[in-house]
Structure formats: structure tokens, C-alpha cells
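S.K.: sequence unknown, structure follows:
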């Protein structure tokens, strides 16, 4: 199975789980880990700009990584996945939790 099809299978399963476990619109908590890089952090913040998102960042103990938590009201699971894909496309090396 190619990496692309694994990714699509993951998003399909996530969408099903989100429909099963939440009523929409709903608040959704994104969590990302990035290497300490102000540009990457700002890019994530910009992706969620003007959405009423509450964004919290925490630097790792050694300062090598930044955890970015984004709590935001989302319309439906499709829009949740669109944002995951946008972050993955624009922020190199991001880890989505």
C-alpha cells in the first residue's frame, strides 16, 4: 500500500469516527508537534486565522520542539480533514496527533 493510499485510508477512517462520536458543528482540538521554528509556528497560526481558534503553544524542555494546540469550532468532519491536509502541505515535518 502506497503512502498516499495509507494517508487517504487514515482520513476516511477519521471522518467516519468524527461523524460517529460528535454532533456537528462541534469544537475540535488539533494537536501538532513541530521542530522549534517560528516560521512553522506562524504558518500553523495563520492557517487557523480568523476562525475564532484558541491556539496554545508549549516549547519542549530542551527547546527543540513546539507543541501547538488549536481549539476551534468546525462545521463538519470534512472541514476538519481539510485543515489537517492544509497543515501537512504547508508545514514540512509536522506531526499531527
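M.R.: Here it is on my side, so go on. None of these values were measured; they are calculated from a predicted model. Numbers count the residues shown, from 1 in each chain.

S.K.: okay, CA-based contacts and neighbour counts for the rest of this
M.R.: Noted.

S.K.: give me the contacts around whatever helix or strand residue 17 lives in.
M.R.: Element membership of residue 17 [criterion: DSSP states H and E] is helix 3-21. Helix 3-21 is contacted from outside by 77, 78, 81, using C-alpha atoms under 8 Å, 6 or more residues apart in numbering.

S.K.: these into CSV, with extra columns for distance to residue 58?
M.R.: Formatted as CSV, these follow (distance: C-alpha to C-alpha, whole Å):
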residue, distance to residue 58
77, 26
78, 28
81, 23
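
S.K.: put this next to the first one:
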């Protein structure tokens, strides 16, 4: 995704989050990534000290891991900020 597409995506997401939720609110992130303890730790560190509840589940053959992260955030900007932080980790798919 190039920068313009990325900006458009995050602008639409912000509008949708503003329209459907009252803030502060719990937000559920879902990520899928190759099972790699270092990358999983990087994601956990991003949500460290936020009060996030992180659940992980390995795929049937343990090749991939899904992370479900529920965290209470103040506004849509915080939601987007976390997506951008996780987005720099190679191989992570945001759902």
C-alpha cells in the first residue's frame, strides 16, 4: 500500500470509528503473523502498559499465530496509531 492509499484507508477508518463508537471505548485488534516469538514479542511490547488483554492462538500446523488484542483507547487516533506501529513489523496481516 503506498502512502496515499494508506492515508485514505486511515482517514476512512477514523471516520467509521467516530461514527459507530463512543470514546473512550474498547477496541479489538486482530493480527495474523508467521509464528515467530520475536515478532510476537514486538507486538506485545507495542501494547505493553496499556491494560490490553492479548490472546494468541497457533494455527493447526503452528506455522501461523493469530493475536486478538482488546484494549481501551481514548479516541480513533489512538486506534490508528497502534495499527501504524504494528504495520512496520514485517509479515503481519491486520484484520
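M.R.: Arrived safely. All values reported here derive from a predicted model rather than from experimental measurement.

S.K.: would you pull the TM-score for this pair?
M.R.: With the length set by TM-score structural alignment, normalised by the length of structure 2, the two chains reach a TM-score of 0.97; 95 aligned residues with a C-alpha RMSD of 0.9 Å.

S.K.: now the contacts of helix 3-21 of structure 1: which count as buried?
M.R.: Neighbour-count burial (16 or more other C-alpha atoms under 10 Å) applied to those gives 77, 78.

S.K.: wait, which of the contacts of helix 3-21 of structure 1 is closest to residue 37 of structure 1?
M.R.: For the contacts of helix 3-21 of structure 1, the minimum distance to residue 37 of structure 1 (C-alpha to C-alpha) is 23.9 Å, reached by residue 81.

S.K.: strands of structure 2, start to end?
M.R.: All strands of structure 2, identified by DSSP state E, fall at 25-34, 53-58, 64-73, 93-94.

S.K.: the inter-axis angle of the third one versus strand 25-34?
M.R.: Meaning strand 64-73 of structure 2. 160 degrees (axes from the mean of the first three to the mean of the last three C-alpha atoms, to 10 degrees).

S.K.: for the second one, same thing?
M.R.: Orientation note: strand 53-58 of structure 2 sits at an angle of 20 degrees relative to strand 25-34 (the same axes, to 10 degrees).

S.K.: buried residues, strand 53-58 of structure 2. List them.
M.R.: Going by neighbour count (16+ other C-alpha under 10 Å), the buried part of strand 53-58 of structure 2 is residue 54.

S.K.: what's the average distance of it to structure 1?
M.R.: Superposing on structure 1 and averaging over aligned pairs (mean C-alpha distance after the TM-score superposition for structure 1), strand 53-58 of structure 2 comes out at 0.2 Å.

S.K.: what do you get for the last one?
M.R.: After superposition onto structure 1, the average distance of strand 93-94 of structure 2 to its aligned residues comes to 0.4 Å, using mean C-alpha distance after the TM-score superposition for structure 1.

S.K.: which helices and strands sit right next to that strand?
M.R.: strand 25-34 (3 or more C-alpha pairs under 8 Å, 6 or more residues apart in numbering; DSSP states H and E).

S.K.: also the second one?
M.R.: Packing contacts for strand 53-58 of structure 2, counted by 3+ C-alpha pairs under 8 Å, 6+ apart, involve strand 64-73.
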